[in-house]
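Colleague: no sequence on hand, only this structure:
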């Protein structure tokens, strides 16, 4: 039987560190116990990705799911049932307000899987509570709030793993290794394909939210909005108030792979330009079709389109194209050109996060890389909405020479609108 403490060992150590004026995680490392110590995790956001992630964490040895939170009590109850059935008890706690979950005494980490507009606020609150975070992509809804979140993660020495899980899959890792090994020779073109369309689901028209659903809390950083029964639980992603459509959903996948491969995931483009087409929905405003590109400081251009899927690089020796479950080349022999130190097996994305929580190393998909991928998509949306290229300073993270673009909400921050 585990001894009783009012807080988990990690939380207790972090609290003691704060009292001494020491960085919490540095203190924790100095006082760390067994690497096999159980890691407890809570889920914030009980939708599709949250449910899928928590099922994975349930099956990782040394991890225990202790609590779940959602503004929708029905969704929250479904995930609690999954957790309780897995453990054969009824111990999983539920909290409709995420700030209550962050105070759960046994908690070490959270899985953050809310709609995009809540990522920054909850991420900041969780880091300040001494918790490590597995956070879904895109990193944040707005660009400035992404940098604010990174600053807080650094201050607290928080381990952050973004749900850009393709970085932990063999075909994407092989693609990166092949490119880095000079397989294509001089690279002449870099293309990314992410999905088109809006998979809008039809829900019953309701005049007010169900008693089990806290609409005002759901809106949170987006401000007070009139209830629309078509938004929750799926369609929020097609509304720019809450999400960014397929463009922003997938920039953290195939575009992320391209920037990671090219060594550009610590910077951003100096110019972004593009065009997008919206569908005929009277409610939703995400771009259904789009084509944009970013030019980087060294002159390289990364193209993104919605008419194919995956990441494709072309060079003087041919081309290599990777997508989910696929790795192809103009000449299959090129796929053998792996470096001698290539690691054929790595942990799953969620296991990598847990390993890094234990050893305090940097996960496969760190916060800076996730922010830079998201910012590429955020800048593209501004270019489409303004009808003009965005000239960008990736170091200062500021628009150059266009005050109107600089004041677009997508490049700003809404984390102080609602603090939970």
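Modeller: The structure has been received and is ready for your questions. Not measured: the values here are computed from a predicted model.
Colleague: from here on, contacts and neighbour counts on C-alpha atoms
Modeller: OK.
Colleague: number of nearby residues for residue 335?
Modeller: 17 (other CA atoms under 10 Å).
Colleague: now it: how far from residue 328?
Modeller: Applying CA to CA, to the nearest Å, the value for residue 335 to residue 328 is 8 Å.
Colleague: ok, residue 102 next?
Modeller: Residue 102 is 45 Å from residue 328, by CA to CA.
Colleague: for residue 26, same thing?
Modeller: Distance, residue 26 to residue 328, by CA to CA: 44 Å.
Colleague: do residue 241 as well
Modeller: In terms of CA to CA, residue 241 sits 38 Å off from residue 328.
Colleague: again with residue 74
Modeller: From residue 74 to residue 328 the distance is 43 Å (CA to CA).
Colleague: okay, the two: which has more neighbours?
Modeller: Between residue 74 and residue 328, counted using other CA under 10 Å, residue 328 has the larger neighbour count: 16 against 13.
Colleague: the closest residue to the more buried one other than its chain neighbours: neighbour count?
Modeller: Nearest non-adjacent residue to residue 328, counting by CA to CA, 6 or more residues apart in numbering: residue 321, 5.2 Å away. Neighbour count of residue 321, defined by other CA under 10 Å: 20.
Colleague: contacting residues around residue 321?
Modeller: 175, 310-313, 327-329 (CA atoms under 8 Å, 6 or more residues apart in numbering).
Colleague: go on, residue 155?
Modeller: By CA under 8 Å, 6+ apart, the neighbours of residue 155 are residue 23.
Colleague: here's the one I want to compare it with:
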């Protein structure tokens, strides 16, 4: 088997790290979900020695899109495909071409010495578990957002990336977009004056759905592996695959599905990627007959210091008109006007005294990191041994913002947060929601 991109010297260092964990100890601490194997024929342009060889873990909806990105990148070679649903595997194998080895247990991915890294798009409740295990095994990771199901696991993922010197990119990919850099330059450069408040909003709502009857587990799906660290639960077709997002056992609702993207743009623009809020509070409304346990509507508010500003989340469960035709967006409230941007479209508008005005010019002196694209940035970071643009610490801080909002919603009161210890001030009930008890077989 040919040597992959990672140098022999680095492989020696990785083996030294991994020797700390016997195979038995590793398997007892981290059991699995998906898997990997074989090699798809190499792509053109880059020579084999220059390509980053990756395995995909989770190749359903978003995972399928990420597979398209790696397949279309001449500097990346797909060496494996892995999913707990055979239907996903079969579809991805056809899309990838060739005869890639496939499996449903991600631990086999970690044993594949030809792989430099993994591209992870399993359900959210698996993200930290697989990221930690991959770092221990010497693999770099592209982890789809959010980084983790809870704050404790997110911090452990950061520790693993640092301990094993792995490049972990979190899939808050708008950070690599030019329209986001444009927003960052305007805000950081003072084009709208000092920002005292930021509001993120979304009008769409897929959470409102009545409870259907339980279904039969598809023959193609290993449902126990799909559940993984989450509690045992009766199979419901409305709770798996895409719809896992609206169930607190597996994800964080719209807050971690879309809020994480918008909040990262905000922390990027405000220069607080490595900080946290002073306080958080939230409220919401629920449909009692809903199979999902996240609210139909939700409002949340965070207070920050240095710089001093408030961040708010507005999810009314129905349409709005901040920007016509835009379902998601951000408004920066500055001393000299409001900057409104539709999320993902790049549409920006400026308002002064309630009336639309020409966009301010970008200041020439603001230095904002460039990125050729999120996946390419991750690949480049591995080659150059430089942190990627959405490094694991940044991803953890942004994910934590979302999770703090959900915790405040759960306890129903304003909470004071210590971003250094990552604990609440004087609130053991809220502290108890920072982590979870994983099923023993899948514990890390």
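Modeller: Cool, got the structure. These numbers were taken from a predicted model, which means no experiment stands behind them.
Colleague: which position in the second structure aligns with the residue nearest to residue 328 of the first structure?
Modeller: Mapped onto the second structure by TM-score structural alignment, residue 321 of the first structure lines up with residue 340.
Colleague: can you give me the distance of that match to residue 352 of the second structure?
Modeller: Using CA to CA, we find residue 340 of the second structure at a distance of 11 Å from residue 352 of the second structure.
Colleague: also residue 7 of the second structure?
Modeller: Residue 7 of the second structure is 55 Å from residue 352 of the second structure, where distance means CA to CA.
Colleague: which residues in the first structure form helices?
Modeller: Using DSSP state H, the helices of the first structure run over residues 9-20, 24-30, 48-58, 73-87, 98-101, 119-128, 143-156, 170-180, 215-219, 245-250, 256-262, 349-359, 367-386, 403-406.
Colleague: mind putting those in JSON lines, distance to residue 164 of the first structure included?
Modeller: Compiled in JSON lines, these are given as follows (distance: least, CA to CA, whole Å):
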{"stretch": "helix 9-20", "distance to residue 164 of the first structure": "26"}
{"stretch": "helix 24-30", "distance to residue 164 of the first structure": "24"}
{"stretch": "helix 48-58", "distance to residue 164 of the first structure": "12"}
{"stretch": "helix 73-87", "distance to residue 164 of the first structure": "22"}
{"stretch": "helix 98-101", "distance to residue 164 of the first structure": "23"}
{"stretch": "helix 119-128", "distance to residue 164 of the first structure": "15"}
{"stretch": "helix 143-156", "distance to residue 164 of the first structure": "16"}
{"stretch": "helix 170-180", "distance to residue 164 of the first structure": "11"}
{"stretch": "helix 215-219", "distance to residue 164 of the first structure": "24"}
{"stretch": "helix 245-250", "distance to residue 164 of the first structure": "9"}
{"stretch": "helix 256-262", "distance to residue 164 of the first structure": "8"}
{"stretch": "helix 349-359", "distance to residue 164 of the first structure": "8"}
{"stretch": "helix 367-386", "distance to residue 164 of the first structure": "8"}
{"stretch": "helix 403-406", "distance to residue 164 of the first structure": "28"}
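Colleague: of all those helices, which one is nearest residue 342 of the first structure?
Modeller: helix 170-180 (7.3 Å; CA to CA).
Colleague: now the strands: where do they sit in the stretch 201-350 of the first structure?
Modeller: 271-278, 287-295, 301-305, 310-315, 318-323, 326-329 (DSSP state E, counting those that start in this stretch).
Colleague: residue 114 of the first structure: which of those is closest?
Modeller: Of the strands of the stretch 201-350 of the first structure, nearest to residue 114 of the first structure by CA to CA is strand 287-295, at 21.0 Å.
Colleague: what range in the second structure does the closest one sit on?
Modeller: Going by TM-score structural alignment: strand 287-295 of the first structure matches residues 295-303.
Colleague: from the chain's centroid, how far away is the matching stretch?
Modeller: Relative to the centre of its chain, stretch 295-303 of the second structure is centred 20 Å away, using CA atoms, centre = their mean, to the nearest Å.
Colleague: got the contact list for it?
Modeller: Here stretch 295-303 of the second structure makes contact (CA under 8 Å, 6+ apart) with 205, 207-208, 277-287, 309-317, 405, 409.
Colleague: how many neighbouring residues does the counterpart of residue 398 of the second structure in the first structure have?
Modeller: Residue 398 of the second structure maps onto residue 373 in the first structure, with residues paired by TM-score structural alignment. Neighbourhood size, residue 373 of the first structure [other CA under 10 Å]: 30.
Colleague: and what of residue 358 of the second structure?
Modeller: Considering only other CA under 10 Å, residue 358 of the second structure is surrounded by 9 other residues.
Colleague: quick one, what contacts it?
Modeller: 349-350.
Colleague: quick one: what's aligned to residue 159 of the first structure in the second structure?
Modeller: Under the alignment (TM-score structural alignment), residue 159 of the first structure maps onto residue 167 of the second structure.
Colleague: for that match, give its distance to residue 68 of the second structure.
Modeller: 21 Å.
Colleague: between those two, who's got more neighbours?
Modeller: Between residue 167 of the second structure and residue 68, counted using other CA under 10 Å, the more crowded position is residue 167 (25 against 14).
Colleague: can you tell me which residues contact the more buried one?
Modeller: For residue 167 of the second structure, the contact set (CA under 8 Å, 6+ apart) comprises 140-141, 161, 378, 381-382, 385-388, 391-392.
Colleague: which ChimeraX command selects the buried ones in these?
Modeller: In ChimeraX syntax, the buried subset of the contacts of residue 167 of the second structure is picked out as below (16 or more other CA atoms under 10 Å):
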select :140,141,161,378,381,382,387,388,391,392
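Colleague: got the contacts of residue 167 of the second structure as TSV, with distance to residue 442 of the second structure columns?
Modeller: Formatted as TSV, those follow (distance: CA to CA, whole Å):
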residue	distance to residue 442 of the second structure
140	21
141	19
161	20
378	28
381	30
382	29
385	31
386	32
387	29
388	29
391	25
392	22
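Colleague: closest one to residue 127 of the second structure out of the contacts of residue 167 of the second structure, please.
Modeller: Distances from residue 127 of the second structure to those, taken by CA to CA, are shortest for residue 141, at 10.3 Å.
Colleague: contact partners for the aligned partner of that closest one in the first structure?
Modeller: By TM-score structural alignment, residue 141 of the second structure lines up with residue 133 in the first structure. When contacts are counted by CA under 8 Å, 6+ apart, residue 133 of the first structure touches 109-112, 123, 126-127, 158-161.
Colleague: before we move on, back to that, what's the closest of the strands of the stretch 201-350 of the first structure to residue 186 of the first structure?
Modeller: The nearest among those, by CA to CA, is strand 310-315 at 5.3 Å.
Colleague: many thanks, I have nothing further to ask.
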